[in-house]
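# need a 3D model of the sequence below.
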Amino acid sequence: MRIHFIAIGGSAMHSLAIALKEKGDEITGSDDAIYEPSYSNLKSHHILPAKMGWFEENISEDIDAVILGMHARADNPELLRAKKLGLSIYSYPEFLFEQSKDKTRVVIGGSHGKTTITAMILHVMKYHEKEIDYMIGAPVTGISNSVHLTRENDFMLIEGDEYLSSALDRRPKFHLYKPNIALLSGIAWDHINVFPSYENYVEQFKIFVDSIVNGGILVYNEEDDEVKNIAVSTQNPIRKHPYSTPAYYTENGKSILETAEGDLPLEIFGKHNLNNLSGAKWICQHMGIDEDDFYEAIASFKGAAKRLEKLAETSSAVIYKDFAHSPSKVAATTAAVKEQFPNRKVIACLELHTYSSLNSEFLKEYRGTLNMADEALVFYSPEAIEIKKLEPIGKEYIVESFRHKNLKVFTNSEDLKRSLENTDFNNSVLLLMSSGNYGGIQNEEFKNLI
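All right, here's what the predicted structure looks like:
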């Protein structure tokens, strides 16, 4: 096929473009700006646009499919030309479905845990040399591209994001995949710029469950009341398999999973990750991996990128970085670190970076989320609030929202750096939680703190 990408530079878009090129399709694309690592990845696969911008001449009648990224707007000249020519135009999830409609689609959904669960499943499949197609939202060790597509593989594993499909298609991505096998990990209100109420947000997951094909399978976290309610009440004729956190204990800085074959030391830690593991095990069993083989493989799983990723360690201190930014993720990650290191001081450093986290009303959802940390630092940029056109937030409001007994608030990255440089990290854990970069602080600067 000849396929053209409008807004090829996005993280997901450029990965799909590379996957299709590797599958043997002819790929072209355009964008008005492309940043790293997309720029270098596209260049190395010889599909980087020759010049930046949107050009009508990129669109011709011999194009089999046009894929539209979130960055493209309704008045995009290439899009208008494609419509005029009557070309087939797809959003990213629509095209993924087209590529997998004759396969068994396995979709991992939930407000939290879906990247880690998808990464666990991929790790197990790779360990046992079981070839599958996939799309995952974060880098995984040993996997060069986050999208892999073939003509021959039977399974397609998809991380099911609830965010919008494109600027023109306001449906959540995971509504379009029509899974044969689905997992629902948990529901915690997020993306308030798109889903203005909790009820509206929950409704998207009900639609997801109802989109499972007749006779399909739903694996769900029964410890989440909202998830359990949706699973129990759906009228969709599907099979349902609940899962819960398995028995485990922590010893000498290791999480030990209790199994029928004996105790199994793990590389990952935290109750939320053990819960994720339980869900991943069910999915892998439905994909042909038996329980013993799952345990053998999962013992060496170290986690997805930016999910409790160890940045640095000395004999007396360790630094972890995590993508956690929503309230449920912040609470779970902080609790996991304190459980793993009960005798160390936990210093949690959170950046408020997303639209939701910088909304004064939504900030109330963070109450108590840092309570498992001995010390807490919160950073946010007033400039980011202006860019997102939100109401200004004062430091006092942040303190009131979190209600942590030992909380410091920073609005300047240099002030945050100085505070950390003056901190005694002896017998401590520094937990960095952000979907941003703390106003430009590099990983190396954090590593040098201990």
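# can we go C-alpha only for contacts and neighbour counts from here?
Will do.
# return the residues in contact with Gly53.
30-33 (Cα atoms under 8 Å, 6 or more residues apart in numbering).
# can you flag the buried ones in the residues you listed?
Buried by 16 or more other Cα atoms under 10 Å: 30-31, out of the contacts of Gly53.
# pick out the most distant pair among the contacts of Gly53.
Between any two of the contacts of Gly53, the greatest separation by Cα to Cα is 8.9 Å, found for Ser30 and Ala33.
# so what's the residue count around the closest residue to Glu226 other than its chain neighbours?
If the residues on either side of it in the chain are set aside, Glu226 comes closest to Ile187, at 6.6 Å by Cα to Cα, 6 or more residues apart in numbering. Neighbour count of Ile187, defined by other Cα atoms under 10 Å: 20.
# confirm Ile187 sits in a helix?
No: per DSSP: H, G, I helix; E, B strand; the rest coil, Ile187 lies outside any helix segment and is coil.
# so how far is Leu164 from it?
The gap separating Ile187 from Leu164 is 17 Å, by Cα to Cα, to the nearest Å.
# one more to line up against the first:
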Amino acid sequence: MRIHFIAIGGSAMHNLALALHDKGYEISGSDDVIFEPSKSRLERQGLLPEQFGWYPGKLDKNINAVILGMHAKKDNPELLKAQELGLKIYSYPEFLYEQSKNKTRVVIGGSHGKTTITSMILHVLAYNGKAVDYMVGAQLEGFNRMVHLTEENDFIVLEGDEYLSSPIDKRPKFHLYQPNIALLSGIAWDHMNVFPTFENYLQQFQIFVDSIVKGGSITYNQEDKWVAEVVEKTENTIRKFPYGTPDYQVIEGQTYLSTEEGPLPIEVFGKHNLSNLAGAKWICQQMGVDEDDFYQAISTFKGASKRLEKLGESKSSVVFKDFAHSPSKVAATTKASKEQFPDKKLVACLELHTYSSLNEAFLSHYQGTLDVADVRAVFYSPESVAIKKLAPLSAEQIRRAFKNEKLEVFTDPAEFEQFLYQQEIDNTVFLLMSSGNYGGLDLQAFLGHLGIS
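Here you go, the predicted model:
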């Protein structure tokens, strides 16, 4: 089977290309630019395009499928050629459905927590020797890549992203999977450039729940009122399994989960992560893992990449990096860090990097999100604001939106770096929240400054 990828270099796209190559398919692809680690990983398997750019001549009538990445444009020369030839064109999620339509599809959705929950499930299944197909949005410890596809596995676990499927398919990705077993972790308005109102955003999750295969199930966070409303509203004939935050306690920087066998020490922390764990347990039990085996496995789970990921620790300080950018994620991550280390000073730094976070109309949603931190800082790049064609922002606008006059606001990478290096090291937690890199901050150098090798 011949498959051609338009925009093969993306994080998700190159992982799918590698998975299909492993499956024995003949893979070709193009892109105008490919960054690391995609470039090296494609090159090792002989899948890196010889030249960057778009070459319609790569397409002919013998290609069985074209997979179109979000990075491509509607007028992409290769896409136009594929349409002219009448080739079957798939979005990324459409093709994943094609590969899994005869399997039991487990789809994890929600505005936040879906990568962590998917990672927890895959960790527990692997620990217990249960082989499944999967697609997850982060590189996991112990897993070669983010996508794995086989003919023989009965289950596939899919992280259900609500972002758009392709330049020519504006449906959210998770609308296309038709889950047998689904989970919904939380709903908090995001992607306002795509979903201009909260009502419009909420509707996408209603469609997701309504798309569950009849007789299937929805495991849902009953502590989130919007999730509960969506699940209660559906007329779909599915089973409903609510979950909430389990009992736990934090003792001297260690989180213990309450179980029938007594307190269980776990590596992850924070109320939101304990809630994630409860949801993952329900899903694993539906996939045949009993409670005791789940607890034994989850006690060794260290977290998903960039999700409260510990970068290093010395005797006097500890540094975490988190992908958090939406208001709900920022608030949950900051609170979790303070709860885990109540006797340490918390320096919380947030980079505003996405379209929503840099939009003046959305900024007020960040009110109070950093309040529990002892030192609070926000970094943003005026160039990013301009590139996104948004109105310029001022430091005072951001302080007003956060309702925090003590908030430090930086637009210059060097000044932000100087601020970090001037912080007291002793008894301090540094929490770096960003989907970017603070204008080029050298994290290894900063760890070295803290005495962390």
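# just give me how far the longest strand seen in structure 1 sits from the chain centre.
Counting by DSSP state E, the longest strand found in structure 1 is strand 345-352. Distance, stretch centre to chain centre, for strand 345-352 of structure 1: 20 Å (Cα atoms, centre = their mean, to the nearest Å).
# same for it, what does it pack against?
helix 327-340, strand 375-380, strand 428-433 (3 or more Cα pairs under 8 Å, 6 or more residues apart in numbering; DSSP states H and E).
# which residues of structure 2 does the last one align to?
When structure 2 is aligned by TM-score structural alignment, the counterpart of strand 428-433 of structure 1 is residues 428-433.
# ok, residues contacting that stretch?
So stretch 428-433 of structure 2 is contacted by 316-325, 330, 334, 337, 341, 344-351 (Cα under 8 Å, 6+ apart).
# ok, stretch 374-394 of structure 1 next?
Stretch 374-394 of structure 1 is contacted from outside by 345-353, 355, 358-360, 370, 404, 406-413, 416, 438-439, using Cα under 8 Å, 6+ apart.
# with stretch 55-66 of structure 2 instead?
With Cα under 8 Å, 6+ apart as the criterion, stretch 55-66 of structure 2 contacts 1-6, 30, 77-78, 81-82, 85, 87-90.
# top of the residues you listed by number of neighbours, please.
Using other Cα under 10 Å as the neighbour criterion, Ile6 leads those with 27 neighbours.
# residue contacts, that one?
Applying Cα under 8 Å, 6+ apart, the residues contacting Ile6 of structure 2 are 29-31, 66-69, 72, 78-79.
# please narrow these to those residing in helices.
Members of the contacts of Ile6 of structure 2 lying in helices (criterion: DSSP state H): 78-79.
# closest one of the contacts of Ile6 of structure 2 to Phe446 of structure 2?
The closest of the contacts of Ile6 of structure 2 to Phe446 of structure 2 turns out to be Asp31 (Cα to Cα; 34.2 Å).
# that closest one: what's it in contact with?
Going by Cα under 8 Å, 6+ apart, Asp31 of structure 2 touches 6-9, 49, 52-54.
# what's the answer for Pro246 of structure 1, then?
Going by Cα under 8 Å, 6+ apart, the list of residues near Pro246 of structure 1 reads 257-258, 274-275, 278.
# determine which two of those residues are furthest apart.
Glu258 and Asn275 (13.2 Å).
# of these two, who's got more company?
Asn275 (20 against 14).
# in the stretch 1-150 of structure 2, which spans are strands?
Taking DSSP state E, counting those that start in this stretch, the strands of the stretch 1-150 of structure 2 run over residues 2-6, 26-30, 65-68, 89-91, 104-109, 133-135, 147-148.
# which PyMOL command selects the buried ones in the contacts of stretch 374-394 of structure 1?
Of these, the buried ones go into a single PyMOL selection, burial set by 16+ other Cα under 10 Å:
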select buried, resi 345+346+347+348+349+350+351+352+353+355+358+359+360+370+404+407+408+409+410+411+413+416+438+439
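# which parts of the stretch 201-350 of structure 2 are helices?
With DSSP state H, counting those that start in this stretch, the ranges of helices along the stretch 201-350 of structure 2 come out as 225-233, 271-286, 291-298, 327-340.
# which strands or helices does the one helix or strand Leu157 of structure 1 maps to pack on?
Using DSSP states H and E, Leu157 of structure 1 sits within strand 155-160. Applying 3+ Cα pairs under 8 Å, 6+ apart, one finds that strand 155-160 of structure 1 makes contact with strand 104-109, helix 114-127, strand 133-135.
# so that strand corresponds to what in structure 2?
Counting by TM-score structural alignment, strand 155-160 of structure 1 corresponds to 155-160 in structure 2.
# what's the average distance of the matching stretch to structure 1?
For stretch 155-160 of structure 2, the mean distance from the matching residues in structure 1 following superposition reads 0.3 Å, by mean Cα distance after the TM-score superposition for structure 1.
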